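Colleague: Based on what follows, work out the 3D shape:
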Amino acid sequence: MTITQEDELDGMKEIGRIVANTMHAMSRAMEPGMTTRELDAIGRSLLEREGALSAPEASYDFPGATCISVNEEIAHGIPGDRVIAPGDLVNIDVSASKNGYFADTGASFCLSPKRTQLDRLCRDGKRAMQIGIAQVGAGKPLAGIGQAIGRFATARGYTLIRNLASHGVGRSLHEYPEEIATWPMRDERRRIDKGLVLTVEPFLSTGGRWASEGEDGWTLYSDPCAPVVQYEHTVVATERRAIVVTLPG
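Modeller: Next up, the predicted model:
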């Protein structure tokens, strides 16, 4: 989606606030002993209260209102009977629509007792996302996002999952530009249009390079096996900077 009118930006900010509030409320409610299905039910209730529809459920018939991935699961985890345990690494990804506008956000959380390596990975994963967002602006190269994140990851000794990309969003969950690399891509020549709505969501790892699909047809795992974190915002490109619409409020 490319925003050209103020009411379109207002619509994106409304759904962005809803998914952000939902994701953060789920993170605050999460505790050892609860199942991922129970956590998902909290997210569903919050979305319904705001008159929003789960995007993965409505768009792709995903078996849950939100995606919850634990430890070895790195994305698209199906809410179910898995019990969240102390020290787990949990990713919560919330995307939804309201009044024809879609927004997408996600974050990874380390439950106490926190392991030093995972805690550092979480901090650096969030920083990698922020570095990518700083490259978003009208007229700037799309490749700049992946180049900047790649430099940061290499300098810190991390790898990036290279088949899970950022994407356009706004009028649907995934739209043009459908594949925005969050790793260096030499042959990427596209530029960012003013008003373009997109996600920035690097998957930072201590060794993983690819996402492989599990037997359930949804859940993704790191190959080679290694911890992975994901942080994601939906942003709008302007002439000066990126407007982050997935902020709680």
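Colleague: going forward, measure contacts and count neighbours with C-alpha atoms only.
Modeller: OK.
Colleague: Okay, and L9 sits in which element?
Modeller: When elements are assigned from DSSP states H and E, L9 belongs to helix 6-29.
Colleague: Kindly calculate the angle that the helix or strand following that helix makes with helix 6-29.
Modeller: Following helix 6-29 in sequence order, the next helix or strand is helix 36-49 (DSSP H and E). Counting by axes from the mean of the first three to the mean of the last three CA atoms, to 10 degrees, helix 36-49 lies at 150 degrees to helix 6-29.
Colleague: this one as well, want them side by side:
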Amino acid sequence: MIELKTPGQIERMRKAGAIVGETLDLMRRTVRPGITTQELDRLAEDYICGRGAVPAFKGYNGFPATLCTSVNEEVVHGIPGLRKLESGDIISIDCGAVIDGYFGDAAVTLPVGDVAPEVKGLLEATEAALYQGISQATRGKRLYDVSHAIQSYVESRGYSVVRDYVGHGIGRAMHEEPQIPNFGKPGRGPRLEVGMVLAIEPMINLGTYEVKTLSDHWTVITKDGRASAHFEHTVAITENGPEILTRS
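Modeller: Just a heads-up that it's a prediction; the model follows:
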């Protein structure tokens, strides 16, 4: 069942979302060649806790860290560790926080130093696809209008949409109904209503859409080893259109 949030509940989610957005801004300022993914994770955890929130991912289904840090061909759920970022890498950073019982969730993919033009194009297209999807998150639309907007934009630019992982509803739990694929035919799925809150998150690959999970049972990579990008916002459907709750 899809839970509609009251204005008071959405206000609480704004608090959680702002902390996530601020944490990702900190990551934008911090990512550089030579830093480890574990160092990024520690900085993020310190910031989230310092704002009075709790890292939403740490301990979630056994996940061991505050951030998901996915580098290059890693699509999602990369575990922070001793890996040092190098110039030319890209890193997808997925971050969640919970405060006053409500969750925020967002992701960004960042270049490390100078990246190849084709990879830069992938990042730009994935972020633009997120906003294409958000533009459809309005009262009266259907859920798959969001999905179709993302897919059509991405595929028109020659990239592929990951099928195995999707966006989701969010609120008092990290993952709520509905699931939000990044592909599909328009005019299908539940009708969007004021009070829905959605985590919209295109995961887009430079090559094939096919993925596989590594032996750590978390890290998902592209099957062909080519780069992947991931952008996400938590979005509330309001009387006045979509409101991004995870903007800093």
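Colleague: Can you pull the TM-score for these?
Modeller: Taking TM-score structural alignment, normalised by the length of the second structure as the basis, the two superposed chains have a TM-score of 0.95; 246 aligned residues with a CA RMSD of 1.4 Å.
Colleague: What residues of the helix holding L9 of the first structure count as buried?
Modeller: Neighbour-count burial for helix 6-29 of the first structure flags 8-9, 11-27 (criterion: 16 or more other CA atoms under 10 Å).
Colleague: Likewise for stretch 149-167 of the second structure?
Modeller: 149-154, 159-162, 165-167.
Colleague: Let me see the ranges of the helices in the second structure.
Modeller: Secondary structure of the second structure by DSSP state H: the helices cover 7-30, 37-50, 117-135, 143-156.
Colleague: show me the contacts for V146 of the second structure.
Modeller: 132-137, 182, 186 (CA atoms under 8 Å, 6 or more residues apart in numbering).
Colleague: Show me which of the residues you listed are buried.
Modeller: When the contacts of V146 of the second structure are checked for burial by 16+ other CA under 10 Å, the buried set is 132-134, 136-137, 182.
Colleague: ok, those vs T69 of the second structure, which is closest?
Modeller: N182 (20.8 Å; CA to CA).
Colleague: Name the nearest residue to that closest one, ignoring sequence neighbours.
Modeller: In this structure, N182 of the second structure finds its nearest non-sequential neighbour in S147, 4.4 Å apart by CA to CA, 6 or more residues apart in numbering.
Colleague: Can you tell me what that neighbour aligns to in the first structure?
Modeller: Counting by TM-score structural alignment, S147 of the second structure corresponds to G146 in the first structure.
Colleague: For G208 of the first structure, give its distance to L53 of the first structure.
Modeller: G208 of the first structure is 32 Å from L53 of the first structure, where distance means CA to CA, to the nearest Å.
Colleague: cool, A29 of the first structure as well?
Modeller: When distance is defined by CA to CA, A29 of the first structure is 21 Å away from L53 of the first structure.
Colleague: these two touch, right, G17 of the second structure and D100?
Modeller: No. If you go by CA atoms under 8 Å, G17 of the second structure and D100 don't touch, sitting 11.9 Å apart.
Colleague: give the contact list for F109 of the first structure.
Modeller: 27, 89-91, 122.
Colleague: Same list (those) but as a markdown table, adding distance to A41 of the first structure.
Modeller: Formatted as a markdown table, those follow (distance: CA to CA, whole Å):
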| residue | distance to A41 of the first structure |
| --- | --- |
| S27 | 13 |
| L89 | 19 |
| V90 | 16 |
| N91 | 16 |
| C122 | 25 |
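Colleague: wait, which of those residues is closest to P227 of the first structure?
Modeller: Nearest to P227 of the first structure among those is L89, at 8.4 Å by CA to CA.
Colleague: picking that back up, take the contacts of V146 of the second structure and write them to a markdown table, including distance to E232 of the second structure.
Modeller: Converted to a markdown table, those look like this (distance: CA to CA, whole Å):
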| residue | distance to E232 of the second structure |
| --- | --- |
| Q132 | 12 |
| G133 | 10 |
| I134 | 10 |
| S135 | 14 |
| Q136 | 15 |
| A137 | 14 |
| N182 | 11 |
| P186 | 21 |
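Colleague: from those, which is closest to Y47 of the second structure?
Modeller: Distance ranking of the contacts of V146 of the second structure against Y47 of the second structure, using CA to CA, places I134 first at 27.4 Å.
Colleague: Please pull up the equivalent of the closest one in the first structure.
Modeller: Checking TM-score structural alignment: I134 of the second structure goes with I133.
Colleague: wait, what's in contact with that match?
Modeller: Listed by CA under 8 Å, 6+ apart, the contact set of I133 of the first structure reads 145, 200, 235, 242.
Colleague: Distance to S69 of the first structure for those - can I get that in CSV?
Modeller: Putting those into CSV (distance: CA to CA, whole Å) gives the following:
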residue, distance to S69 of the first structure
I145, 25
V200, 19
V235, 23
A242, 28
